[in-house]
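could you look at this predicted model? Sequence included:
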Amino acid sequence: MRSSMDDGIAADFYDFESALSDEERKILLKTRAFMHDEVKPLVNENWAAGTFPEELITKFRESGLVGLSYEGYGEHRPAVSHLLTGMMALEMSRVDASVATFFGVHTGLAMYSVHAGGSQEQRDRWLPGMAAIGAFALTEPLDGSDVAAGMGTTAERQGDTWVLNGAKRWIGNATFADHVVVWARDLADEQVKGFVVGKGTPGFVTEKIANKISLRIVENADITLTDVRVPEADRLQNVESFRDVAEVLRATRSGVAWQALGVMIGAYELALAYATEREQFGRPLAGFQLVQDLLVKSLGNITACWGMLLQLARLQDSGVFKDQHSSLAKAHVTARMREVVGWAREIFGGNGIVLDYDVARFFSDAEAIYSFEGTREMNTLIVGKAVTGESAFV
């Protein structure tokens, strides 16, 4: 058995990395090196400024890490396993959750929308070139969890053109994305349709959301659509209703759970290192029982969640994956993440609120991950319906 401990993953207490094949592990190590060498030096400065380091766009395009989930696209022609893509999300979030979110919005939400909802012609047209950046516009200013029932953005067909009007909010990557997948309600049949809107399309306006306390590197935007004209050829041809949107969310929600695990691990590793180096009362913090208790509880959460996500990836790879599986993972892992980042910050004491020590960034970023891709409450209702047979949605 090959241990990842030698590569600095102190939190992999049960050696989950050994579940990867040799080829998959090479890709994971490539991801690890990219995040350490190219991303980590840029993180704190950009987090403090609330800016995205745009030089990373070119570096990601050249990295060979984009599009690995899709057979025939990207550098890796066969699609890689869900376990590897999950471990890649973990690896990215272990360094920075904002950059991991940027990557997940592009390669997960945007690319998967085209992969699952587009025709073969559309997949061939957009996916190879989506080393360019994508975004996913679903949430609206007045509709979050209830957007399926209350979507205000509309689409009206006029011959071979669709006219979109409305507004979207919290759309990651939207300020600089080359392609934005916009979901809108068709006025003719009241069903949700998907449209790929290109950068610079007249009537499509983005405005960066300022003053965030979480995922500050992510360029979330408000989008206003005023008579935005989209050709029928750019409507996702295999999307007929919100059920198709839900399919995208079902597939990507598990990635958010892996991201939450990565945040846990990043915070835990920081706390462990600090506890062994920082001395109080003439001994390292790590030598105190109460500190060890926090570290062990953190490691327990990490290990349990990692095992859960390992099996979740196996369900995905075997084709028996269901909504409730990803919902339970997202709800449970993000809740445990909140505990771990809190304990990690506690170990740092006053230094835990200073960006220089990194843990404050993990602590803050966890709040956004806890809420997006379905709140804990909404995911609980999905799982609750599955286990009881009764719907508690109102």
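Perfect, I can see it now. What you see is a predicted model; the values in this text were computed from it and never measured.

please count neighbours and contacts with C-alpha atoms only from this point.
OK.

contacting residues around residue 375?
145, 331 (C-alpha atoms under 8 Å, 6 or more residues apart in numbering).

residue 235 now?
Taking C-alpha under 8 Å, 6+ apart, we find residue 235 in contact with 193, 194, 195, 196.

how much space between it and residue 129?
Note on residue 235: its distance to residue 129, by C-alpha to C-alpha, to the nearest Å, is 17 Å.

quick one: which of the contacts of residue 235 has the most company?
Counting neighbours by other C-alpha atoms under 10 Å, residue 194 leads the contacts of residue 235 with 30 neighbours.

check it against this one:
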Amino acid sequence: MSLFGKVKNTINLLKSVDLNQLAKISETIDLPEAMDALGNLDERQLKGLMKMLKTKKKKGQHNLPPIDGDFYNLDLKLSPEQRELQLEVRNFMEDEVKPLVNDHWNRAKFPFEIIEKFKKLNIAGIPYEGYGCPNLPFLMEGVIAQEMARVDVSISTFFGVHSGLAMGSIYLCGSEEQKQEWLPQMQKLEKIGAFGLTEPNVGSGVSQGMETTCKFDGENWILNGQKKWIGNATFADVIIIWARDEDSNKVKGFILRKDNPGFVAEKMKDKMALRIVQNALITLTDCSIPESDRLQNANSFRDTAKVLKMTRAGVAWQAVGCARGAYESALKYSKKREQFGRPIASYQLIQNHLVEMLSNLTAMQTMVFRLSELQDQELLTDEHASLAKVYCSMRTRDVVSRAREVLGGNGILLEHDVARFVADAEAIYSYEGTKEINTLIVGRAITGYSAFVN
């Protein structure tokens, strides 16, 4: 975290607490270090700090509590090192990404300039061991997904596709040679990844109805078919493609390089959600891939499902981040927006909306924290991940809807951020398994009966 960031966080906390609470604060912030930092501010930083402190309160205004969506202080479950990384990502998203997102979201453009800055965070492949990856708990992968989605779900999705789905496919299903070739470069974001599973005619039923085919001709694998909704695919260096073997009818995975003949990625347009994400319609026409680029440990859809199970928890965390961003934006707005001579935050109906939002958010947060604990303990099951994805994506819809209502007419303007959260929540609701599919996964686990249509 930057020097000014440390001071700013400390001041924001100190302004809202009494002396009896300082002991609690000292558990998460090194107060002597932060206070010492005050003497090291440069002139620009000092002026900014003094401006913040000198802001005059309006007549009758009292000290208001800070805007913080972590009502149950779940961040205290993190170690000091984990908390530092969380705040580093938060500051990056606030300082480097937030000023760009509304403009790029509106124009459906990706801010490529942030990739170089992303590299400095060193967070790609968070839970993987070796290959330059941080090898941190899955909990931190979730926390980072939340912090990104709290500012922008599109950027969180870009990162989740690259670090989770693409890197994860190679990490779980690749040979050692493939891991050595790709993972170190992808960890440094020198190579960007994408993941091609969903197709134009097959989404939820892709495990049995995959239309993209592969056939070994004695030297290479020949792929034909289409993939749809493939994030990052318009500019990715490597795309993981899943295809059905014409001979064995088994699903296999392939590492497709962007310059491979027979591969075309066409940008999808006119989306109402995740507009920054560059989704593509991929067409494969007699696309030849050498055996050395076939994922050596991906021999059936069960192997594909391992990747999805690992990353589905991250999508639940994304939903939490989206909800938190909407809640905090609505709360901030309610304290500034005045009607009938008072901030709207002082009215009962607005407080009811805010508390309902916070209740949903807090329930979601406790669920995903426990979900990641199960994952770190190697106890995570498909139904665990599916239940979290179902619940969190549904509750996020409710939270963003209430945030939109708190903002009234301003809720449809990008400048207040809530409109973007409302739209992006719809994408979270559908990807990585719809509500219906994830519901049936949980239903099968608790009843012992499969309600899937064969």
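Structure's in. What do you need? None of the values given here were measured: they were computed from a predicted structure.

what does the superposition give as a TM-score?
Here the superposed chains carry a TM-score of 0.97, computed using TM-score structural alignment, normalised by the length of the first structure; 392 aligned residues with a C-alpha RMSD of 1.6 Å.

re the thing from before, export the contacts of residue 235 of the first structure to JSON lines and tack on distance to residue 170 of the first structure?
As requested, the contacts of residue 235 of the first structure are arranged in JSON lines below (distance: C-alpha to C-alpha, whole Å):
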{"residue": "193", "distance to residue 170 of the first structure": "19"}
{"residue": "194", "distance to residue 170 of the first structure": "18"}
{"residue": "195", "distance to residue 170 of the first structure": "18"}
{"residue": "196", "distance to residue 170 of the first structure": "18"}
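
for the residues you listed, which one is nearest residue 98 of the first structure?
Nearest to residue 98 of the first structure among those is residue 196, at 23.9 Å by C-alpha to C-alpha.

so which of the contacts of residue 235 of the first structure belong to strands?
Among those, DSSP state E puts 193, 194, 195, 196 in strands.

now the second one. Nearest residue, chain neighbours left out?
If the residues on either side of it in the chain are set aside, residue 194 of the first structure comes closest to residue 183, at 4.7 Å by C-alpha to C-alpha, 6 or more residues apart in numbering.

aligned partner of that neighbour in the second structure?
Using TM-score structural alignment, the equivalent of residue 183 of the first structure in the second structure is residue 242.

go on, residue 83 of the first structure?
Matched to the second structure by TM-score structural alignment, residue 83 of the first structure sits across from residue 139.

so which strand or helix has its match?
helix 138-151 (DSSP states H and E).

quick one: contacts of that helix?
Contacts with helix 138-151 of the second structure, where a contact means C-alpha under 8 Å, 6+ apart, come from 82, 86, 89-90, 93-94, 97-98, 126-127, 155-156, 160, 313-315, 317-326, 368-369, 372-373, 375-376.

rewinding a little: and the match of residue 83 of the first structure, how many neighbours?
Residue 139 of the second structure has 25 nearby residues by other C-alpha under 10 Å.

distance of it from residue 74 of the second structure?
Computed as C-alpha to C-alpha, the residue 139 of the second structure to residue 74 of the second structure distance reads 12 Å.

does the residue mapped onto residue 143 of the first structure from the second structure sit in a helix, a strand or a coil?
Per TM-score structural alignment, the equivalent position to residue 143 of the first structure in the second structure is residue 202. Classification of residue 202 of the second structure by DSSP: H, G, I helix; E, B strand; the rest coil places it in coil.

quick one: residue 202 of the second structure and residue 228 of the second structure, what's the gap?
Counting by C-alpha to C-alpha, the gap from residue 202 of the second structure to residue 228 of the second structure is 9 Å.

which one of these two is surrounded by more residues?
The residue with more neighbours, out of residue 202 of the second structure and residue 228, is residue 228; 23 against 16, by other C-alpha under 10 Å.

okay, and the alignment partner in the first structure of that one sits in which element?
Using TM-score structural alignment, the partner of residue 228 of the second structure in the first structure is residue 169. Element membership for residue 169 of the first structure, per DSSP H and E: strand 161-172.

just give me the mean distance for the next helix or strand after that strand relative to the second structure.
Sequence order places strand 179-186 as the next helix or strand after strand 161-172 of the first structure, per DSSP H and E. Comparing strand 179-186 of the first structure with its match in the second structure after superposition yields a mean distance of 0.3 Å (mean C-alpha distance after the TM-score superposition for the first structure).
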